[in-house]
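Q: sequence plus predicted model, see below.
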Amino acid sequence: MSEMPDTSLSTTTAIILADPDREEAQQACSQIERILLDLKVSFTKQSPEDSALAWTGAKPDVAIVIGGDGTMISQTRRLVDHGIPMIGINCGRLGFLAPFSPETFEIHASSVLSENRKLEHRMMLQIQVQRSDGSETITRRAMNDGIITAGSPFRMIQMSTAMDGQQGPPLSGDGLVVATPTGSTGHSASTGGPIVDPRVEAIIVTPIAAQSLAFRPFALEGGSTLEVMLTQVNEGTSLVLDGQKRVQLHEHDRVRFARYSQPMGFVNCPGHPFWRILHDKLGWAAPPRGRDDTMSTP
């Protein structure tokens, strides 16, 4: 007779991060609270918009983040330095980074809060902007990507590159997407970059509307560094982090991309591997639609 898997709870405390002004998030929050109470897991609640994480007593074993992909991304930047893994509960439109619904969380709660839960560690980016005059160095983190975008008045910009200290090719175009494997399904994929399993450690570099047809997307080993110097910019040229934070860029500024020192832990939904989520939510490798599959007009 085979042994049953160990489902003894290793999670005794949790922090719930749910938007207090979003009705769907608060409804889901009530469901999650009930589940945690049934499992005798203590918890605190906090808004994702609060300036700092706070709890009383021991550090939470897990953060339960309720919202859409934007909420998931912003909370990784808050949680990573605390070493708190995240369970994502989707209340948004797509929910690519939030594999659980309140219903699937209830089904799998005992296992994902147990000692044998599957935890996936994903790399993040550390991005530094060094001003050309040496006046300051701005350091930020990103879960998905850092995008150098031409900006208004939308003339082509010019950049030089270096990989691991070695001179790379120049780039003229509308910008550059530098993504993690987690971010490879976002802006990077939309600009022609490859989709990469998030368990891989790599830095994915994808040009935006490059003048040279020979400048193709490529991937660097996760421990590599990429440095980009802006040699010709527009008034609106900037660095956009995870689609949420913006840093103005000036001529001869340098932007350095590297792996962040700490990975972010994600708790997976059992039976929902990356490629299945990619197919179900983004339609990856879906066959062409037939006549009867077309969208009906309202």
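A: Received it, and whenever you're ready, just let me know what you need. Note that the coordinates shown come from a computational prediction; the quantities given were computed from them, not determined experimentally.
Q: please count neighbours and contacts with C-alpha atoms only from this point.
A: Fine.
Q: what's around E33, how many residues?
A: 17 (other C-alpha atoms under 10 Å).
Q: looks to me like it is in a strand.
A: No. If the criterion is DSSP: H, G, I helix; E, B strand; the rest coil, then E33 is helix and not within a strand.
Q: quick one: it from P169, how far?
A: Per C-alpha to C-alpha, to the nearest Å, E33 is found 53 Å from P169.
Q: which residues touch M229?
A: 159-161, 252-255 (C-alpha atoms under 8 Å, 6 or more residues apart in numbering).
Q: inside strands: which ones of those?
A: By the criterion of DSSP state E, membership of those in strands covers 159-161, 254-255.
Q: of those, closest to I127?
A: V255 (6.9 Å; C-alpha to C-alpha).
Q: surely that closest one meets I127?
A: Yes. Under the criterion of C-alpha atoms under 8 Å, V255 is in contact with I127, at a separation of 6.9 Å.
Q: tell me, how many residues neighbour the residue nearest to A210 when sequence neighbours are not counted?
A: Among residues not flanking A210 along the chain, G173 sits closest, at 4.2 Å (C-alpha to C-alpha, 6 or more residues apart in numbering). Counted with other C-alpha under 10 Å, residues neighbouring G173 total 19.
Q: G173 contacts S160, doesn't it?
A: No. G173 is beyond contact range of S160, at 11.6 Å (criterion: C-alpha under 8 Å).
Q: relative to M124, how far out is E227?
A: In terms of C-alpha to C-alpha, E227 sits 16 Å off from M124.
Q: higher neighbour count, those two?
A: A count of neighbours by other C-alpha under 10 Å puts M124 above the other of E227 and M124, at 30 against 22.
Q: wait, isn't the more buried one in contact with G146?
A: No. Between M124 and G146 there is no contact under C-alpha under 8 Å: 10.6 Å.
Q: number of nearby residues for the nearest residue in space to R131 that is not next to it in sequence?
A: Distances taken as C-alpha to C-alpha, 6+ apart place D253 nearest to R131, at 4.8 Å, with adjacent residues excluded. Around D253 there are 19 other residues, counting by other C-alpha under 10 Å.
Q: ok, now how distant is D253 from D145?
A: Taking C-alpha to C-alpha, one finds D253 at 19 Å from D145.
Q: included below, for side-by-side comparison, is a second structure:
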Amino acid sequence: MVSMSETKRVILIVNPVKIDKFSYFGEVISLLTANGCEVYTTADTYKVLDARKKVNLSGIGIVSSDEVKKSQFDLVICLGGDGTILSTARFFAGHKVPILGINLGNLGFLAEVMPSDYEKSIGRIFGGKDYQIEKRIMLKCTVERGRKKAHTLYALNDIVAHRRSSSKMAVLEAYIDNKFVDEYHGDGLIVSTPTGSTAYSLSCGGPIVAPELMAIIINPICAFTLSSRPLIVSDRVRIKIVNRTEGQAILAADNQEFFKLQKDDNIIITRSEFCARMIKFSENNFFDILRTKLCWGNFKKR
């Protein structure tokens, strides 16, 4: 466990669409300032909150996206669903700053805290009690077009290469450390972290992988042949996917950032040099979360 009693600079990241689900925003600001913190939020979030006229924003600083990238924070508090946390994790990946997720979404595998528990959870962080900072591996994806790098993406959940709406199947050759693995025909291919194993990969029949494992999942989407199966490999490998698709294909990072692929593009995927640092509490272990979210052990709710 890492003590955060010296935390001084905190930034609040909020999904503006879901902010009405959280009525304690002003209390969060007061709690943080009472613990000696400088509290900031983005200009977009401030604008949304100010328009509602429900929160006293006098004690909060405003920073632009460019200023956030250049600044150093001790803690990020993210209010939203898993999508908000994914984008926040990518944005702050190079900052090495821990993220506390307050769940304003639905399923919420990543958001650790329910809205009603915000006060206790934040108090535990500043008291240095019963929490740890869990490092989650991320992926780096580089698209090579000819002899040039065309684009780079980062992901906490997954990198997905898939066909666009057309009658033509995606055709993707996969290599691991320059060794040919398979040529996948179907809707596409998911390359997932353990964190992403409960996301898109799970809906495509992929395995659930404990988040502390250093592994990468390769999972075909609606494969044309039954012999194309999910594969778990070491996080140390270099994965190359060659796009042989005749129709349109696209690359997606966490289903939030996108890049149009061309035929014969090389997609290079490795473990990123960055990782996401998630604040976790002792009572919320991975299997409890699975049992709650997926209704394990309660047959009647399935």
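A: Right, received. Where do you want to start? As the structure is a prediction and not an experimental result, all values here were calculated from the model.
Q: tm score of chain vs chain?
A: After superposition, the two chains reach a TM-score (TM-score structural alignment, normalised by the length of structure 1) of 0.86; 283 aligned residues with a C-alpha RMSD of 2.5 Å.
Q: ranges for the strands of the stretch 151-300 of structure 2?
A: Shown for the stretch 151-300 of structure 2, the strands assigned by DSSP state E, counting those that start in this stretch span residues 158-163, 170-176, 179-186, 188-192, 215-221, 231-234, 239-243, 249-253, 257-261, 266-281.
Q: got it, and the stretch 1-150 of structure 1?
A: Under DSSP E, counting those that start in this stretch, the stretch 1-150 of structure 1 gives strands at 13-18, 42-46, 62-67, 86-90, 119-122, 125-130, 137-142, 145-149.
Q: closest to G265 of structure 1 out of those strands?
A: G265 of structure 1 sits nearest to strand 119-122 of all the strands of the stretch 1-150 of structure 1, at 4.5 Å, using C-alpha to C-alpha.
Q: that closest one vs structure 2 - mean distance after superposition?
A: On superposition with structure 2, the mean distance recorded for strand 119-122 of structure 1 (mean C-alpha distance after the TM-score superposition for structure 1) is 0.3 Å.
Q: which elements pack onto that strand?
A: When contacts are defined as 3 or more C-alpha pairs under 8 Å, 6 or more residues apart in numbering; DSSP states H and E, strand 119-122 of structure 1 sits against strand 264-267.
Q: so where is the strand it packs on in structure 2?
A: Aligned by TM-score structural alignment, strand 264-267 of structure 1 corresponds to residues 276-279 of structure 2.
Q: now the matching stretch on structure 1. Mean distance?
A: Averaged over the aligned pairs, stretch 276-279 of structure 2 sits 0.5 Å from structure 1 after superposition, using mean C-alpha distance after the TM-score superposition for structure 1.
Q: before we move on, back to that, in a markdown table, list the contacts of M229 of structure 1 along with distance to G223 of structure 1.
A: Listed next are the contacts of M229 of structure 1 as a markdown table, based on distance: C-alpha to C-alpha, whole Å:
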| residue | distance to G223 of structure 1 |
| --- | --- |
| M159 | 22 |
| S160 | 20 |
| T161 | 17 |
| H252 | 25 |
| D253 | 23 |
| R254 | 19 |
| V255 | 17 |
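Q: conserved subset of the residues you listed in structure 2?
A: Mapping these onto structure 2 (both residues aligned by TM-score structural alignment, their matches' C-alpha atoms under 8 Å) leaves 159-161, 252-255 still in contact.
Q: before we move on, back to that, what's in contact with the match of strand 264-267 of structure 1?
A: So stretch 276-279 of structure 2 is contacted by 89-90, 93, 96-101, 112, 131-138, 156 (C-alpha under 8 Å, 6+ apart).
Q: of the kept ones among the contacts of M229 of structure 1, which is the nearest to P270 of structure 1?
A: V255 (38.6 Å).
Q: residue contacts, the closest one?
A: 127-130, 227-229.
Q: residues in structure 2 aligned with stretch 184-197 of structure 1?
A: With TM-score structural alignment as the criterion, stretch 184-197 of structure 1 aligns to 197-210.
Q: equivalent analysis for stretch 63-70 of structure 1, please.
A: Against structure 2, stretch 63-70 of structure 1 falls on residues 76-83 (TM-score structural alignment).
Q: who's in contact with the matching stretch?
A: 10-15, 18-19, 84-85, 88, 97-111.
Q: which parts of that stretch are buried?
A: Neighbour-count burial for stretch 76-83 of structure 2 flags 76-83 (criterion: 16 or more other C-alpha atoms under 10 Å).
Q: so which of the residues you listed comes closest to R163 of structure 2?
A: Using C-alpha to C-alpha, the buried residues of stretch 76-83 of structure 2 come closest to R163 of structure 2 at G83, 22.4 Å.
Q: aligned counterpart of T225 of structure 2 in structure 1, please.
A: By TM-score structural alignment, T225 of structure 2 lines up with S212.
Q: all helices for the stretch 1-150 of structure 2, in order.
A: Counting by DSSP state H, counting those that start in this stretch, one finds helices in the stretch 1-150 of structure 2 at the ranges 25-34, 43-52, 65-70, 82-91, 118-127.
Q: out of those, which is the most enclosed?
A: Mean neighbour count (mean count of other C-alpha atoms under 10 Å) peaks for helix 82-91 among the helices of the stretch 1-150 of structure 2, with a mean of 21.
Q: that one: how far from the chain's middle?
A: 5 Å (C-alpha atoms, centre = their mean, to the nearest Å).
Q: just stretch 66-82 of structure 2 next, same as before
A: 14 Å.
Q: endpoints of that stretch, how far apart?
A: Stretch 66-82 of structure 2 end-to-end distance (C-alpha to C-alpha) = 23 Å.
Q: equivalent analysis for stretch 229-237 of structure 2, please.
A: 19 Å.
Q: which other residues reach that stretch?
A: 176-177, 205-207, 214-220, 270-271.
Q: go through these and name the one nearest K120 of structure 2.
A: For the contacts of stretch 229-237 of structure 2, the nearest to K120 of structure 2 is M214 (31.7 Å; C-alpha to C-alpha).
Q: tell me who's in contact with the closest one.
A: Contacts of M214 of structure 2 (C-alpha under 8 Å, 6+ apart): 137, 194, 234-235.
Q: just the buried ones from those residues?
A: 137, 194, 235.
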